[in-house]
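Peer 1: Give me the fold of what follows.
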Amino acid sequence: MTPTMIGVIGGSGLYDLDTLTDKRWTKVSTPWGPPSDEILTGTLDGVPMAFLPRHGRGHVHSPSTVPYRANIDALKRLGVTDVISISACGSFRETLAPGDFVVIDQFIDRTFARDKSFFGTGCVAHVSMAHPTCPRLGAACLDAAQDAGITVHDGGTYLAMEGPQFSTLAESRMYRDSWGADVIGMTNMPEAKLAREAELCYASLAMVTDYDSWHPDHGAVEISDIIRVLTGNADKARALIARLPALLGADRAPCPHGCDRALDHALMTAPDKRNPALLARLDAVAGRVL
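Peer 2: Take a look at the predicted model:
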């Protein structure tokens, strides 16, 4: 058993957690540069928690410029064991209405302008992404949402686009009809991939704000409409987060799905061929196996 520490990455509209006790904003340095912002640390019902606003307070980072590697490294460096990613998204399904939450279990990654791995020349690694989220952690988020009275859907495929522009109508129809995506957003990739490389349990909660552009009765996405829904979703997210400590507990066993052992067989580069400079940067995310 190891102590639980919950890490929450807040998306658009969620920039603070006022429910934490003993809270303080902590500056964390990483070998990958500074994270999006200082990290709010504290406790909630006796369980340590760290909150990181993905876009920074004041929303200063676009989806493409979020320092994803620094964010995940900083959380791991603080001792986080379980990461809850909360993000706004558009919906491709009538049944996933604005204001609803979706517990994501699959991704389609269409991003192209971001650093997607901690590893590379000098230390090559390949982790499995067949099941990119942690079922144990996703189930806890589902229970917390239901207990908070949130309309929540269990399972969905998240299409991660580069942005920052919203989809064209043709793209929206393709993602929905041909590719089978359920929601669309701009920030869960490469975040989920990096969390897996860092051996962190990762769950994604998508907060629906709109129907993207495919819906004949809603037309183009309007940022004013999204902001209005974001406000209500942020309050729901805080209510959900408040219920997680009781569900996850103060101590945790090894992940039954192996998230915390993702690097066991992932490293490919022979020990005598590994780059010492890169190994030094991997001290937090891969220290267990190096």
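Peer 1: switch to C-alpha atoms for all contacts and neighbour counts from now on
Peer 2: OK.
Peer 1: got a list of contacts for the strand or helix carrying A237?
Peer 2: For A237, the host element (DSSP states H and E) is helix 223-242. Identification of contacts with helix 223-242 by CA atoms under 8 Å, 6 or more residues apart in numbering yields 12-14, 17, 19, 44, 86, 88, 98-99, 141, 144-145, 147-148, 150, 207, 209-210.
Peer 1: Stretch 68-83 now?
Peer 2: Under the contact criterion CA under 8 Å, 6+ apart, stretch 68-83 has outside partners 4-9, 28-36, 49-50, 52, 54, 115-118, 137, 190-191, 194-195, 198, 200-203, 284-285.
Peer 1: Another sequence for comparison is provided below:
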Amino acid sequence: MGMSNQVAPVGIIGGTGLTTLSGLEITGERVVDTPWGEPSSVLVDGMLGDQPVVFLSRHGNPHRIPPHQVNYRANLHALQQAGVRTVVGVNAVGGIHADMGPAHIVIPDQIIDYTWGRASTFFEGELEETTHIDFTFPYSELARALLIDAARTVGCPFSDFGVYGATQGPRLETAAEVRRLERDGCDLVGMTGMPEAALAAELKMNYVCLALVVNRAAGKSDHIITMTEIEVAIDQGMSGVKRILEIAIGGLGALTPQPS
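Peer 2: Reported below is the predicted structural model:
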């Protein structure tokens, strides 16, 4: 058995566009099932240089599952079963912080969860004991450092901090809701950051978020939010996201699982 078999794959959860990373060789795809149901999409296996990767499309392929109906538990469980120890969640978000405008990349360090009614823990049903995970720091600091170093190398506009406010969706927020988020200390707003991060922590996987601001949050610009402007920002910002992943992937693959 060669050394290549010893390297744990890095899981990447995001949109379907991520499978166009340069130097990525797709090696196959797998339909998997989990005790928590079906994940959002097939798992796409690939090699990025010497580093194995597993992609999962959070909203399905084609994009059809709204944020509040994503089966986050199945997604994370499927990646863990595939041997993944470190997960990068790529998220499209709205910018609240003044510096975080369209096409800006953010590697957040904190979350506030405003979602409700989502299946948000593996610890339920007929349990032997209840487990309360420590979630003081929801993102892996080691993984964040790797993404931050890669972003500096790429030279794209980015922030190395941010509080991600996770809202229920699928509608966008009101201007008053965004003002409340800002008062609470949120820098970004999105609909997919939770329970994904907490479920990864329950499974003792390292989890990090690579967020791309696709619009200013409601009330933060002088016009209503359009899909056209979001698509333009995604086109502008995704090249930076991809370059960051290409540079950081080997380091991310070398991270050990979280201590229990």
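Peer 1: so what number do they get for TM-score?
Peer 2: Aligned and superposed, the two chains score 0.91 in TM-score terms (TM-score structural alignment, normalised by the length of the second structure); 252 aligned residues with a CA RMSD of 1.7 Å.
Peer 1: In contact with the residue nearest to the spatial centre of the second structure, which residues?
Peer 2: The centre of the second structure sits closest to G89, judged by CA atoms, centre = their mean, with a distance of 1.6 Å. Counting by CA under 8 Å, 6+ apart, G89 of the second structure touches I12, I13, G14, G193, Y207, V208, C209, L210, A211.
Peer 1: can you give me the strands in the second structure?
Peer 2: 10-14, 24-30, 43-48, 51-57, 86-95, 105-106, 110-113, 158-159, 163-166, 188-190, 206-216 (DSSP state E).
Peer 1: Reformat those strands as CSV; add distance to A74 of the second structure.
Peer 2: Output for the strands of the second structure, formatted as CSV (distance: least, CA to CA, whole Å):
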stretch, distance to A74 of the second structure
strand 10-14, 12
strand 24-30, 14
strand 43-48, 12
strand 51-57, 11
strand 86-95, 14
strand 105-106, 26
strand 110-113, 20
strand 158-159, 31
strand 163-166, 19
strand 188-190, 20
strand 206-216, 16
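Peer 1: Now do the same for E124 of the second structure: its match in the first structure.
Peer 2: Matched to the first structure by TM-score structural alignment, E124 of the second structure sits across from G120.
Peer 1: count of residues packed around its match?
Peer 2: 12 (other CA atoms under 10 Å).
Peer 1: how near is it to A277 of the first structure?
Peer 2: Distance, G120 of the first structure to A277 of the first structure, by CA to CA, to the nearest Å: 12 Å.
Peer 1: Ok, G249 of the first structure next?
Peer 2: Taking CA to CA, one finds G249 of the first structure at 38 Å from A277 of the first structure.
Peer 1: and what of I226 of the first structure?
Peer 2: 44 Å.
Peer 1: do S91 of the first structure as well
Peer 2: For S91 of the first structure relative to A277 of the first structure (CA to CA), the value is 43 Å.
Peer 1: my read: N61 of the second structure touches P39, true?
Peer 2: No. N61 of the second structure is beyond contact range of P39, at 11.3 Å (criterion: CA atoms under 8 Å).
Peer 1: who's more crowded, the two?
Peer 2: Taking neighbours as other CA under 10 Å, N61 of the second structure and P39 compare with P39 leading, 26 against 14.
Peer 1: Aligned counterpart of the residue nearest to the centre of the second structure in the first structure, please.
Peer 2: Checking TM-score structural alignment: G89 of the second structure goes with S85.
Peer 1: And the equivalent of D147 of the first structure over in the second structure, how close does it get to G15 of the second structure?
Peer 2: Correspondence of D147 of the first structure to the second structure, assessed by TM-score structural alignment: T153. Going from T153 of the second structure to G15 of the second structure by CA to CA gives 24 Å.
Peer 1: Give the residue from these two that has the larger number of neighbours.
Peer 2: Neighbour tally, T153 of the second structure and G15, criterion other CA under 10 Å: the higher count belongs to G15, 20 against 12.
Peer 1: Now do the contacts for that one.
Peer 2: L56, S57, R58, H59, H63, V90.
Peer 1: Now with 7 Å, please.
Peer 2: Applying CA atoms under 7 Å, 6 or more residues apart in numbering to G15 of the second structure gives the contacts S57, R58.
Peer 1: Distance of it relative to G89 of the second structure?
Peer 2: Taking CA to CA, one finds G15 of the second structure at 10 Å from G89 of the second structure.
Peer 1: cool, D33 of the second structure as well?
Peer 2: Distance of D33 of the second structure to G89 of the second structure, given as CA to CA: 21 Å.
Peer 1: same check, this time on L127 of the second structure
Peer 2: 29 Å.
Peer 1: Kindly report the same for P138 of the second structure.
Peer 2: Per CA to CA, P138 of the second structure is found 12 Å from G89 of the second structure.
Peer 1: Show me what I227 of the first structure lines up with in the second structure.
Peer 2: That one, I227 of the first structure, aligns with E231 by TM-score structural alignment.
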